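Chemist: got a sequence here, can you model it:
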Amino acid sequence: MSEYAGKTLLFVGGGMEALPGIEKARELGLHVVVSDMNPQAPGLQAADGRLIASTYDVGATLTEARRYNREVRPIDGVMCLATDVPLTVAAVAADLGLPGIPVEVAARAMDKLAMKEKFATDGVSIPWFSAVESAEHLQTLVKERGLPLVLKPVDSRGGRGVQRLTPEVNLVSAYERAIVQSPGGRVMVEQYLPGPQISTESIVLDGICHTPGFADRNYEFIDRYAPHFIENGGTMPSFLPGEARESVRDLVQKAATSLGVTRGVVKGDMVLSDGKPYVIELAARLSGGWFCTHEIPLNVGVDLVLAMIRLSLGLSVEEKALQPQFEQGVALRLIFPEPGRVIAIEGENTARALPGIAMVRLTVNPGDIVRLPTDSNASAGLVIAVADNREEAIRRAEKAVNAITVKTEGL
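Modeler: Here you go, the predicted structure:
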């Protein structure tokens, strides 16, 4: 009998990017329950059981999970994918006695200020940072520290409200843009560190980080869409030499230990500045942006989604399953049309037919409104390309993006 037979797994969040994990779990023979506030969420349509509750509403999700566990069938595991809700997941796990990270660890992972304070206490390399109490306080900090700095909401996600402060940025307006994106009305500022930024993804087993996910983040539009940080993709393998990669992985290990994750997943946003790695943020969840579902498996053949499904059910994960099986080039590039109303989309089939194209996904349709990007969710679509090496993967991805035209007209 399969070790998955008869088991029930709850996914908190049923968005499109969670769908590959939900489908994988069902293919394993699991009974899959999905919670989401949107009854039309793709994950809900693919699930065996459906709970209607906001992923960010811990109480509502707990109520629905308890009911399902009591009245329908016992829940054996809970996880999330491409949704920044580790606190909701941890609360359900704690309440139902399931495997998971401690609630206090999940809460710290969702509070950028508390996370940085813990890192500072434990000697984890991070940029200088400070809480910001008001626009006037921000102006004082800028006078004391100088520019550039990075302003961000303490408890937001997806790059919402994050801005690079330079001399031409109005600090009062920047503060207002940041605080409106914070559910708790809290803002912080930190030193801007120049240098290549890296996305990592690790599975932690018995306190040891295994980090097969390692990508260079692409910020070629950082000036075009200033002051907002608009990432337009990522590339694997990294251009960094082996010694630099190891220094980043070592810092991920130190940060995961400080955060308190000893069994689970950590997703790192890192920067290498003047040859030294720093932690920008560390999330206690599987990533979005197709990183863990597509890019990492294409790059090194490691299935972090399967590993997390097993951990969530209390099943073992072998270290060898987290070691790279091969290495090939992977490039993801986002599509940013001119702002306006979409009147036509051309070239999608042409892009799909190009060599090495693993994914083409458009997220807009004629009639939709495209606005000037202010966060990482503002693209009109993406392509993922694969090749024998990173340079050819980049070339293929850029060729596919250039083949697609999203025509817009002014509003």
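
Chemist: all contacts plus neighbour counts: C-alpha atoms, from now on.
Modeler: Noted.

Chemist: so for Leu113, what's the nearest residue that isn't a sequence neighbour?
Modeler: Using Cα to Cα, 6 or more residues apart in numbering and skipping the chain neighbours, the partner closest in space to Leu113 is Val154 (5.9 Å).

Chemist: burial measure for the one you found, as a count.
Modeler: 27 (other Cα atoms under 10 Å).

Chemist: can you tell me how far it is from Arg50?
Modeler: According to Cα to Cα, to the nearest Å, Val154 stands 31 Å off from Arg50.

Chemist: so in this structure, which helix runs the longest?
Modeler: Using DSSP state H, we find that the single longest helix of the chain is helix 242-259.

Chemist: find out how far that one is from the centre of the chain, if you would.
Modeler: 18 Å (Cα atoms, centre = their mean, to the nearest Å).

Chemist: what's the answer for stretch 191-209, then?
Modeler: On Cα atoms, centre = their mean, the centre of stretch 191-209 falls 12 Å from that of its chain.

Chemist: end-to-end on that stretch?
Modeler: 27 Å.

Chemist: now the helices for the chain?
Modeler: Using DSSP H, helices in the chain cover 19-27, 42-46, 58-71, 86-96, 103-109, 112-121, 135-145, 171-179, 242-259, 296-300, 304-312, 348-352, 390-403.

Chemist: reformat those as JSON lines; add mean neighbour count.
Modeler: Shown next, in JSON lines, are the helices of the chain (neighbours: other Cα atoms under 10 Å):
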{"stretch": "helix 19-27", "mean neighbour count": "19"}
{"stretch": "helix 42-46", "mean neighbour count": "21"}
{"stretch": "helix 58-71", "mean neighbour count": "17"}
{"stretch": "helix 86-96", "mean neighbour count": "23"}
{"stretch": "helix 103-109", "mean neighbour count": "20"}
{"stretch": "helix 112-121", "mean neighbour count": "18"}
{"stretch": "helix 135-145", "mean neighbour count": "15"}
{"stretch": "helix 171-179", "mean neighbour count": "19"}
{"stretch": "helix 242-259", "mean neighbour count": "19"}
{"stretch": "helix 296-300", "mean neighbour count": "24"}
{"stretch": "helix 304-312", "mean neighbour count": "22"}
{"stretch": "helix 348-352", "mean neighbour count": "16"}
{"stretch": "helix 390-403", "mean neighbour count": "21"}
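
Chemist: before we go on, could you also do this sequence so I can check it against the first one:
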Amino acid sequence: MAHLVLVETTPTAGFKIVQEAVALGHEVTFVAESLDPYLAAEGGEEAVRTPTRIRTGITTADPGSLREELERLHREHPVHGLLALSEGHLPAIAEAAHALGLPFESPETTKRLRNKHEVRLLLDDAGVPQPAFRQALTAEEAVAAAEELGYPVVVKPADGFGSVRVGVAETAGEVAELAEAVLATRVYGRGITGIGVVLLERYVPGPVVSCEMLTVDGAHHPYGCVDKMLSPPPYPVELGGCFPAELPDDVRDAVVDVCARALDAAGVRRGHTHTEVVLGPEGPAIIEINGRLIGGYVPTMMNHVLGRNVYHDVIDLALGGSPRPSAAHGVGCIRALTAPAAGVLAGIGADAARRGPGVAEVMLHARPGRRVRPARDNFDRLGFLITTGATAPEARAAAEAAHDRVEVRVTPEPEGREPEAPEGVVA
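Modeler: The predicted model follows:
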């Protein structure tokens, strides 16, 4: 069979694609800067045993270093396809794929998608609906931009991911604080460096959904939409969602249409994309395009209702195939587990949730002893549960009931000490 290479991933959810590839008879080499972020997660030791071989000590976000390592690996064990689930590593992976002559999105498009401001300019030129936006290189420029856009505004890194350093600001002081945090973030972990550019967007009220697409030869094929349960401002962290989203047909069609137009404007020709959209007063508007499969355990949730394995599509695409999405039967719902307060995680009791009606899976990836806090970004999520139902209300009710049965035990930290997000657990 084939030899696939997975370059970094999300602990431990991303190793599900390794399990699937191995089950299909393929060899998988996992390439990482370090195994530490993966071993720090609950179940990490078992997860890193699933690849056929492991290569570490490589600066995986650096195109030159990754290309050299993969060329060396290719000489020893010919590589037939590259798997990419980690947002910050996509440009380096695309360049390596191009050098090896492997199927992948172009390096130019992949690099472009990592700069949200550049994408905004392309969408603007193409007339794709999106929030008004500005770029800033200093906190003072950010405040001036916010005054011009009008409050509230969303402040985020132009090259961010995982909701890290993303916030909603109502005042100049809040803008300055959020912008300074973005400007100070020059390292995201696992070799990923930040460019220190602030993107400000006018806040658009309305529900948020994502559209999951598979693009082959420039033709965009939707799996469907996922609705989003977000934490309250100022930190809009994704805490759950259902697939397919419960949307009127005309709204769903409008979302698919605006996302397809956005992908065309950004030059997407091949790959999975995860595009976030706000259903604002004037219709769907693009929040951002991510040039990868939706993260975390959401693909697992989708698998439960699609009757197919989305990871098989990723593998097929990496090997030069032309997979197509299938229709969903029923609805899946995913719900994140988070800490109720800052402190040290003493444990998570989830046995009662596992026995609940409609519960398909419960996954915990936070070890006791880890410092935790109420969710500010995706790093702060401690685990997930997945439910299924015939309808969205049924699946959502099962998820909420199961979530209520989970006990997250936290030992408070000394007053004034706040935990930092751990590295490498972003989805």
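
Chemist: just to revisit the earlier point, let's have the helices of structure 1 in TSV, adding distance to Pro277 of structure 1.
Modeler: Putting the helices of structure 1 into TSV (distance: least, Cα to Cα, whole Å) gives the following:
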stretch	distance to Pro277 of structure 1
helix 19-27	31
helix 42-46	37
helix 58-71	34
helix 86-96	25
helix 103-109	20
helix 112-121	14
helix 135-145	21
helix 171-179	26
helix 242-259	6
helix 296-300	21
helix 304-312	24
helix 348-352	37
helix 390-403	22
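
Chemist: which stretch among these comes nearest Val204 of structure 1?
Modeler: helix 242-259 (8.2 Å; Cα to Cα).

Chemist: what span of structure 2 is stretch 258-274 of structure 1 aligned with?
Modeler: Stretch 258-274 of structure 1 lines up with residues 265-281 of structure 2 when matched by TM-score structural alignment.

Chemist: what's the spacing between the counterpart of Arg67 of structure 2 in structure 1 and Leu30 of structure 1?
Modeler: By TM-score structural alignment, Arg67 of structure 2 lines up with Leu62 in structure 1. Between Leu62 of structure 1 and Leu30 of structure 1 the distance is 21 Å, computed by Cα to Cα.

Chemist: do a quick rundown of the strands in the stretch 301-427 of structure 2.
Modeler: 331-337, 343-349, 359-364, 371-372, 383-389, 407-412 (DSSP state E, counting those that start in this stretch).

Chemist: how big's the offset between the second one and structure 1?
Modeler: Spelled out, it's strand 343-349 of structure 2. If you overlay the two and look at strand 343-349 of structure 2, the average distance to its match in structure 1 is 4.1 Å (mean Cα distance after the TM-score superposition for structure 1).

Chemist: ok, the fifth one next?
Modeler: By mean Cα distance after the TM-score superposition for structure 1, the fitted strand 383-389 of structure 2 averages 1.2 Å away from its aligned residues in structure 1.

Chemist: now do that strand and helix 392-404, the angle between them.
Modeler: Orientation check (axes from the mean of the first three to the mean of the last three Cα atoms, to 10 degrees): strand 383-389 of structure 2 against helix 392-404 gives 150 degrees.

Chemist: could you tell me where strand 383-389 of structure 2 falls in structure 1?
Modeler: The aligned range for strand 383-389 of structure 2 is 381-387, by TM-score structural alignment.

Chemist: can you list contacts of the matching stretch?
Modeler: 295, 298, 328-336, 356-364, 392-394, 396-397, 400-401 (Cα atoms under 8 Å, 6 or more residues apart in numbering).

Chemist: swap in stretch 83-98 of structure 1?
Modeler: 12-13, 18, 55-58, 61-62, 65-66, 75-80, 99-103, 106-107, 109-110, 157, 283-288, 312-314.
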